[in-house]
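*Asks:* Pasted the sequence and its predicted model underneath.
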Amino acid sequence: MTTTLKISPIIGNSQARRAAAASFFGSMLEFYEFFIYATAASLVFGHIMFPEESDVGALLSLATFGVAYIARPLGALIFGHIGDTIGRRATLIISLIMMGTATVLIGFLPTYHQIGIAAPIVLVVLRILQGISAAGESAGSASLTIEQAPEGRRGLFGSSVTSGVAVGFVLASLVFLPIMALPEEDLLAWGWRIPFWLSSIILIVAYFIRRRIEEPEVFAESRRTGHTSKMPIVAVVRDWWRDLLRVTGACLFLAVQALMTVFALGYVPATTTITSSDMLWVWIIANAVSAVLMPVAGMLSDRYGRKPIFITGCISLAVSVFVFFNAVGTGSLLLVGLAGVLTMGVCYSFANGVYPAFFPEMFNVRVRYSGYAISLQLGLIVTGFTPTAAQSLVGVGVGPAWFLPATLGAALALVAAATAWTAKETAHLPLHELGTDRNLRLGKRRIS
């Protein structure tokens, strides 16, 4: 008995590290894809995927970015069901392959001048496939990681998901910088394709790491004892609908990321002498800082609780959005850089580093994948169209042209903070007790 107790933590930690690595690389691929598409949508697709005479090419291009977020709830239903009934591992491998394949194929897509209206149609189809697969990736990675993590360290291990996001951003930015230095003719002809092709390298690495992970013991035990849900979505809507809505609302802070990395990437060069390359460097530095601070946020949440760290991050984010856009108004690269690092490198990190543990902990193991996936993707629909909404608000009303876009971002962050305040603190609950209180209040009725 004593020997087992000494060995089990070692085995558990090994599995936890492997799960964290698998989540890290999967998230890296997801956000590498996110940012190269966002960059291409902001700077390239408006010129090559739509008619030249179109006055709304830029707006339509940004709209294709948002299309993936409409598809994500469908992906959440599909992959959530598979993940809660068959297993986390197989589901994550499928979502990884789908996401990577769609991303590489975009790099081979002919332009509007070559195949006409078929170009934007195929682009939208591939973007939808990216959205469906991303829904399975993010929820599955977080669920798997916290279920494999040692007790008392779920926040730290969960932060590996969003740390992978930050590194994926840095990697995508570094890839795009030399591409953006190309002459415009070369950039629009072939240069933009290279980042999409290079995603195949991350796909291969992530695939071989993911093949080695095992099912979390808590899920395997639930399946052995016949306690898995036959229809997880039914159980989630019936018994966890409050948490479904709660996570959906708390996810709204993620829209600030799209506001900063998609909308601002086009807005800042258009209104100041700061170039797109300058802004990429700002976001590279901010995400490098974020990659360091998110594990710190995860550790702090393990010690002090998820709610205080998450809410503090959201409120500070709401304030810093105005700081950033006010700095943009000065036209100073130094001030914009400092404000950008403060907003996305520091404030955003304290919410972003906590939510991969905080949100899935609200659901029981039998419905965790589905519950988290569906609520996350419903919230992310707002994120997908935030750049388009911000673009349409520029110059509307009184005050600086950026005031309403900044207000939009700040308001969403504050809604997320208020929603999280209503949640139950989960940091110090044992893994097997997460999400069980709902069933106890319902008379322990069997989940469908």
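*Replies:* Perfect, thanks for sending it. Residues are numbered from 1 along each chain as shown.

*Asks:* okay, CA-based contacts and neighbour counts for the rest of this
*Replies:* OK.

*Asks:* Identify the residue spatially nearest to Arg246, adjacent ones excluded.
*Replies:* Of all residues not flanking Arg246 in the chain, Thr419 sits nearest, at 5.9 Å (CA to CA, 6 or more residues apart in numbering).

*Asks:* Let me fix that, I meant to ask about Ala63.
*Replies:* Nearest in space to Ala63, with sequence neighbours left out and distances taken as CA to CA, 6+ apart, is Thr388 at 6.5 Å.

*Asks:* the helices in the stretch 301-448 of the chain, which residues?
*Replies:* Applying DSSP state H, counting those that start in this stretch to the stretch 301-448 of the chain gives helices spanning 306-330, 333-340, 348-352, 355-358, 368-393, 403-421, 437-441.

*Asks:* Return the most buried member of those.
*Replies:* By mean neighbour count, with neighbours taken as mean count of other CA atoms under 10 Å, helix 348-352 ranks first of these at a mean of 31.

*Asks:* Which other helices and strands does that one contact?
*Replies:* Contact here means 3 or more CA pairs under 8 Å, 6 or more residues apart in numbering; DSSP states H and E; on that basis helix 348-352 packs against helix 276-304, helix 306-330.

*Asks:* Okay, the closest residue in space to Gly305 that isn't next to it in sequence and Ile309: tell me how far apart.
*Replies:* The shortest distance from Gly305 to any non-neighbouring residue, by CA to CA, 6+ apart, is to Ala427 (5.3 Å). Relative to Ile309, Ala427 is positioned 11 Å away (CA to CA, to the nearest Å).

*Asks:* try it against this one:
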Amino acid sequence: MTASTLDAPSAGPADTTKVKRAAIASFLGSMLEYYDFYIYASASALVFGKVFFSKADPAMGTLLALATFGVAYIARPVGAVLLGHVGDRVGRKRVMLLTLVLMGMSTFLIGCLPTYAAVGVFAPALLVVLRVLQGISAAGEQSGANTLTLEHAPFGRRAFFTSWTLTGTQAGFILATVVFLAVAGLPDQTLLSWGWRVPFWCSLIVVALAYIVRRRIDEPEVFQAEQQTRQVAKLPVVELFRTHAADVSRVLLCAFIAVCSTVFSVFGLAFATSHEVGLSKTTMLLVAVSANVLALVTQPTLAVLADRIGRRPVFITGVLGCAVMIFVYFKAIMSGNVPLIFLAALVLIGFCYSAPNAVWPSFYAEMFDTRVRFSGIAIGTQIGFAAAGFAPTIAWTLIGNSRTNWLPVAAMVAVCCAISALSAATARETYRVPLTELGKRH
């Protein structure tokens, strides 16, 4: 098969063997890698303020711990440039293997760090260094998986197959939260001494399994064709900004929707379990798990819808739904009504947020051609995700001394959703465009 016939509409059934293998590898790899990422989120909200910033008062300790969560998002754009270059020049598969090893080792080492009580300021300094390595790894993970799966996918099913990358991240969130639930119920002294370390140590097993799966995937034919004809860009980042600068900006602004995710999963957990609000850690962790379990079903379903009616309608509808439901969610938390909290979370994450989450792997990737696709997704998303990384820290500052003033936080999320929706509305609809025509200027 030549590059010119790839992903063209066909009357016969497409061979989906390779794309199924790529989708499974992307799902498992993302699940296992984001297990590592999300256990850090849970620990920063519940533990790290007391372990690494014990000299600060509790509120300031939580703020500093949430700031270390955001540090990775500063490193992500740097990782996006470096890993995007390698992915577009050398291959998607090699980057996906590298990101797994880097994330796994840095996560395991976080679990081995001494506390502030043992070594003073060296403890949080080492934590920040390892968090930076996590950020670099995450910068290439989703971009590589999305690019590889999209380039294997048959015409008319690209959103469905690429959605499994983000469904893998939801599964990673569930796995991380379930593991953290097991240790969160320990007595405080046990949790703060060694209990919090166990989920981080488990990452070695996780990464070994993912590495075995990813070694079996193939490079996409469309990328191999460019290598054979020597059409691979020598400097993908330079080529990207020469030909697709507007698309990079568009992806960057669309990616502001991720603020909803980090405010829900990180700030929401710290806020709801604070002394002033008083909900239990177990309850809020179960709320997050339930919402993401529902997303495992709704995301592939919404991706099928995007393959039938287009990327923009599904993406924009979900984003605007998030802008409304974030107010409902925090109102439910303040009411203390646990069934209402569960219901609000299910609608917010299981339905509304699942729509852009299901669509963006194909929506963003289809804005770029093969020569710069990896770099385009990586750089655009990771710069945009920086807002999401620091959203919990900003949100914690916005609530002020009352610690219950959630309205400014919900308003911040709603503004980010509006920016994301407006940016998506300016994008070209690509669900009926063949693979080799994506990113071309007409």
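*Replies:* Great, that's in hand. All values reported here derive from a predicted model rather than from experimental measurement.

*Asks:* TM-score for the pair, please.
*Replies:* Remark: TM-score between the superposed chains equals 0.95 [TM-score structural alignment, normalised by the length of structure 2]; 433 aligned residues with a CA RMSD of 1.9 Å.

*Asks:* any idea what the residue nearest to Arg246 of structure 1 aligns with in structure 2?
*Replies:* Residue pairing (TM-score structural alignment): Thr419 of structure 1 is matched to Ser423 of structure 2.

*Asks:* Could you report the distance from that match to Val51 of structure 2?
*Replies:* From Ser423 of structure 2 across to Val51 of structure 2, the span is 41 Å (CA to CA).

*Asks:* Residues contacting stretch 281-301 of structure 2, please?
*Replies:* For stretch 281-301 of structure 2, the external contacting residues (CA atoms under 8 Å, 6 or more residues apart in numbering) are 160, 163-164, 167, 170-171, 173-174, 177-178, 181, 184-185, 265, 269, 272-273, 341-342, 345-347, 349-351, 354-355, 357-358.

*Asks:* That stretch maps to which residues in structure 1?
*Replies:* With TM-score structural alignment as the criterion, stretch 281-301 of structure 2 aligns to 276-296.

*Asks:* quick one: the matching stretch to chain centroid distance?
*Replies:* Mean-position distance between stretch 276-296 of structure 1 and its chain equals 15 Å (CA atoms, centre = their mean, to the nearest Å).

*Asks:* swap in stretch 426-434 of structure 2?
*Replies:* Distance of stretch 426-434 of structure 2 from the chain centroid (CA atoms, centre = their mean) equals 23 Å.

*Asks:* buried sites along stretch 223-237 of structure 1?
*Replies:* Using 16 or more other CA atoms under 10 Å as the test for burial, stretch 223-237 of structure 1 gives Arg223, His227, Thr228, Ser229, Lys230, Met231, Pro232, Ile233, Val234, Ala235, Val236.

*Asks:* Could you check which residue of structure 2 pairs with Ser163 of structure 1?
*Replies:* For Ser163 of structure 1, the aligned residue in structure 2 is Thr167 (criterion: TM-score structural alignment).

*Asks:* How many residues are close by its match?
*Replies:* 27 (other CA atoms under 10 Å).

*Asks:* shouldn't it be in contact with Ala358?
*Replies:* Yes. Using CA atoms under 8 Å, Thr167 of structure 2 and Ala358 qualify as a contacting pair, with a distance of 7.5 Å.

*Asks:* Ile97 of structure 1 and Trp402 of structure 1: what is the separation?
*Replies:* To Trp402 of structure 1, Ile97 of structure 1 is 39 Å away according to CA to CA.

*Asks:* which residues touch the most centrally placed residue in structure 2?
*Replies:* Centroid-nearest residue in structure 2, with CA atoms, centre = their mean: Thr169, separated by 6.4 Å. By CA under 8 Å, 6+ apart, Thr169 of structure 2 lies in contact with Phe27, Ser30, Met31, Glu33, Tyr34, Tyr35.

*Asks:* give me the element it is part of.
*Replies:* Secondary structure from DSSP states H and E places Thr169 of structure 2 in helix 158-184.

*Asks:* From what I see, Val206 of structure 2 and Leu32 are in contact.
*Replies:* Yes. Look at Val206 of structure 2 against Leu32 with CA under 8 Å: they come within range, at 5.8 Å.

*Asks:* Give me the more crowded residue out of those two.
*Replies:* Neighbours per residue, other CA under 10 Å: of Val206 of structure 2 and Leu32, the larger number sits with Leu32, 29 against 19.

*Asks:* does the more buried one count as helix, strand or coil?
*Replies:* Following DSSP: H, G, I helix; E, B strand; the rest coil, the label given to Leu32 of structure 2 is helix.

*Asks:* what does it align to in structure 1?
*Replies:* Leu32 of structure 2 maps onto Leu29 in structure 1, by TM-score structural alignment.

*Asks:* What's Trp240 of structure 1 aligned with over in structure 2?
*Replies:* By TM-score structural alignment, Trp240 of structure 1 lines up with His244.

*Asks:* Look up how far Phe374 of structure 2 lies from the residue nearest to its match when sequence neighbours are not counted.
*Replies:* Counting by CA to CA, 6+ apart, His244 of structure 2 lies nearest to Phe368, which is 7.1 Å off, once chain neighbours are set aside. Counting by CA to CA, the gap between Phe368 of structure 2 and Phe374 of structure 2 amounts to 9 Å.
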